[in-house]
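A.B. asks: model the following, please.
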Amino acid sequence: MTGRVLVLGGTGEGRRLAAALVAADVDVVSSLAGRVADPVLPAGEVRIGGFGGAEGLAAWLAATPVAAIVDATHPFAAAMTASAAGAARLTGTPLLRLQRPGWTAGPGDDWRWVDSVAEAADAVSGFGSVLLTTGRQGLAAFAGLPGRCVVRSVDPPAPPLPERTTVVLARGPFTVEEELALMRRHAVDVVVTKDSGGSMTAAKLFAAQQLGLPVVLVRRPPLPPGLEVVATVEEAVAWVRAQAG
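C.D. replies: You can find the predicted model right below:
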């Protein structure tokens, strides 16, 4: 393909896409937000740090033209996805959203859907021991919880945190056995997570099902209107190839 492809990454899909494009001799630059202190880097060129919204990304694209953009950020990186859509419109750059499907409850699952982390905090206020796996963003919503909380994240979370908090620093993916051990060790009563989707972080859902625990899931934010979306890396590679004409 002629021209560079910008992959907005930070996810497993973003890394697999970058590797596939590099293997196909596509000039790729992956952009990571820089929120993780020691990120797993994708193949190809990498830049770390934000752009400064849609206008900032548009300015970067004007200075560093690309043939196409693939937004492979996390399903809850709504601000980056909105910025990518805005910058694509401003610059006329083709844009694709690569987003893994969300999770679907199965037999035996006790899932309770909410629209925000604030609603999730309300939903678990009566539980004695809460496992929070929502990432570091938005933890302040849970600061007033009266029970015990286990916060798992890759990097240390910033306050405010619930008064009775145990922080577990760990990088997944985790096995079902590891999730079962964590939940039993801390006598977890309820799990809180976001509908990230995919298999890499699904083990906690299987563990909760085995233990008969409820799971409070935060729904995904809506995507910008008119955005072309695919669910697999293979579809994204085909789309990039199509941009070559």
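A.B. asks: can we go C-alpha only for contacts and neighbour counts from here?
C.D. replies: OK.
A.B. asks: where along the protein do the strands fall?
C.D. replies: Using DSSP state E, the strands of the chain run over 4-8, 27-32, 45-48, 68-71, 95-98, 111-114, 129-133, 148-153, 165-169, 190-194, 215-218, 229-230.
A.B. asks: adding mean neighbour count and distance to D38, write those out as JSON lines.
C.D. replies: Output for the strands of the chain, formatted as JSON lines (neighbours: other C-alpha atoms under 10 Å; distance: least, C-alpha to C-alpha, whole Å):
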{"stretch": "strand 4-8", "mean neighbour count": "22", "distance to D38": "17"}
{"stretch": "strand 27-32", "mean neighbour count": "23", "distance to D38": "11"}
{"stretch": "strand 45-48", "mean neighbour count": "14", "distance to D38": "11"}
{"stretch": "strand 68-71", "mean neighbour count": "23", "distance to D38": "21"}
{"stretch": "strand 95-98", "mean neighbour count": "23", "distance to D38": "23"}
{"stretch": "strand 111-114", "mean neighbour count": "16", "distance to D38": "31"}
{"stretch": "strand 129-133", "mean neighbour count": "22", "distance to D38": "19"}
{"stretch": "strand 148-153", "mean neighbour count": "21", "distance to D38": "13"}
{"stretch": "strand 165-169", "mean neighbour count": "15", "distance to D38": "13"}
{"stretch": "strand 190-194", "mean neighbour count": "23", "distance to D38": "22"}
{"stretch": "strand 215-218", "mean neighbour count": "23", "distance to D38": "26"}
{"stretch": "strand 229-230", "mean neighbour count": "16", "distance to D38": "28"}
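A.B. asks: structure for this one too, so we can compare:
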Amino acid sequence: MRLLLLAGTGEARRIAKALAEMPIDTVASLAGATQKPLDLAVQTRHGGFGGGEGFRAFLKTERISAVLDATHPFADRISLRSARICDEMAVPYAQLLRPGWVPEPEDTWRFFDAEEQAASFIAEGAIVFLGTGPQGLAKFANLTGRRVICRRIDPPQNPFPFPGGEYLLGRPPFSVEDEVALFRRLKVDWLVVKNSGGAASRSKLDAARVLGIPVALLNRPPQPDALRVETVEDALAWVRGLLT
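C.D. replies: Below is the predicted model of the structure:
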């Protein structure tokens, strides 16, 4: 059996570590969004497949027996394409999709469907902390008139895509205490994040609760109609089931 692990999340790293100790020939794939990603415990390829036909060719030439998709909840193009092609080629596919975040009584959250909608409820002059990462940043261009701070892992190769914005470098994980101190120093008025879910990146939401900062959460894009699990343990159970 040869398994393709579509990686890029903390869950994928945990899965790769477990798979390295199992009698499975595993190859992981990273899309290349981060310049210096953390090492995985299995053979890893970097970069895209070259579109749908490239992915199809990879599955065939590498004799992939199954695909476990543990990409980010917002990597919807990868997930939709992978699920569709696996279905067409009769290659078993499963998606690990962690549950989204839900507000607690003391939270002040606003949900929205598209980046451009954030400007409709964030007042001009506000200091906005974007925890959404640099991908898709240009879609927030109508936030001009606010001070926009976008945190990213890698140093930028190009200027900020619209006036009034600046980058802040930082590599997770970040503790709640670190985020509280940062938001206080920056005098943040709004926190904008993708509803990624998971415990690893929740600290910024907890910090916003401590400080009473309103949060705008970008809703998840559509996901594939395919077998789905929510935890690393269930994903590994699916893999083990393929061995029987």
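A.B. asks: which of the strands of structure 1 sits closest to A244 of structure 1?
C.D. replies: With distances scored as C-alpha to C-alpha, the stretch of these nearest to A244 of structure 1 is strand 68-71 (9.5 Å).
A.B. asks: T108 of structure 2 maps to what in structure 1?
C.D. replies: Using TM-score structural alignment as the criterion, T108 of structure 2 maps onto D110 of structure 1.
A.B. asks: nearest spatial neighbour of that match, chain-adjacent residues omitted?
C.D. replies: P214 (4.8 Å; C-alpha to C-alpha, 6 or more residues apart in numbering).
A.B. asks: swap in P99 of structure 2?
C.D. replies: Per C-alpha to C-alpha, 6+ apart, closest to P99 of structure 2 is G197, 5.6 Å.
A.B. asks: G126 of structure 1: neighbour count?
C.D. replies: By other C-alpha atoms under 10 Å, 12 other residues sit near G126 of structure 1.
A.B. asks: what lines up against it once you look at structure 2?
C.D. replies: Per TM-score structural alignment, G126 of structure 1 is aligned with E124.
A.B. asks: roughly how far apart are that match and A216 of structure 2?
C.D. replies: 15 Å (C-alpha to C-alpha, to the nearest Å).
A.B. asks: just to revisit the earlier point, Serialize the strands of structure 1 to a markdown table and add fields for distance to A238 of structure 1.
C.D. replies: As requested, those are exported to a markdown table (distance: least, C-alpha to C-alpha, whole Å):
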| stretch | distance to A238 of structure 1 |
| --- | --- |
| strand 4-8 | 13 |
| strand 27-32 | 15 |
| strand 45-48 | 21 |
| strand 68-71 | 12 |
| strand 95-98 | 11 |
| strand 111-114 | 34 |
| strand 129-133 | 33 |
| strand 148-153 | 34 |
| strand 165-169 | 37 |
| strand 190-194 | 29 |
| strand 215-218 | 31 |
| strand 229-230 | 10 |
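A.B. asks: in stretch 204-214 of structure 2, what counts as buried?
C.D. replies: 204-209, 213-214 (16 or more other C-alpha atoms under 10 Å).
A.B. asks: out of everything not next to it in sequence, what's closest to the residue nearest to the spatial centre of structure 2?
C.D. replies: In structure 2, the C-alpha nearest the mean C-alpha coordinate belongs to H72, at 3.3 Å (C-alpha atoms, centre = their mean). Leaving aside its sequence neighbours, H72 of structure 2 sits nearest to T9 (C-alpha to C-alpha, 6+ apart; 6.1 Å).
A.B. asks: what residue of structure 1 matches up with the one you found?
C.D. replies: Using TM-score structural alignment as the criterion, T9 of structure 2 maps onto T11 of structure 1.
A.B. asks: separation between its match and D71 of structure 1?
C.D. replies: 10 Å.
A.B. asks: and what of G9 of structure 1?
C.D. replies: 7 Å.
A.B. asks: same deal with P162 of structure 1?
C.D. replies: For P162 of structure 1, the distance to D71 of structure 1 - C-alpha to C-alpha - is 34 Å.
A.B. asks: is it true that G100 of structure 2 touches R202?
C.D. replies: No: judged on C-alpha atoms under 8 Å, G100 of structure 2 makes no contact with R202 at a distance of 10.6 Å.
A.B. asks: more neighbours, those two?
C.D. replies: Neighbour comparison, G100 of structure 2 and R202: the larger count goes to R202, with 17 against 13 (by other C-alpha under 10 Å).
A.B. asks: tell me how far the more buried one lies from P172 of structure 2.
C.D. replies: Counting by C-alpha to C-alpha, the gap between R202 of structure 2 and P172 of structure 2 amounts to 11 Å.
A.B. asks: before we move on, what about H72 of structure 2?
C.D. replies: 15 Å.
A.B. asks: would you map the helices across structure 1?
C.D. replies: For structure 1, the helices defined by DSSP state H occupy 12-23, 53-63, 78-91, 117-123, 176-185, 203-211, 233-243.
A.B. asks: let me have those helices in TSV, extended by distance to V150 of structure 1.
C.D. replies: TSV is the format used below for the helices of structure 1 (distance: least, C-alpha to C-alpha, whole Å):
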stretch	distance to V150 of structure 1
helix 12-23	25
helix 53-63	33
helix 78-91	26
helix 117-123	13
helix 176-185	9
helix 203-211	13
helix 233-243	33
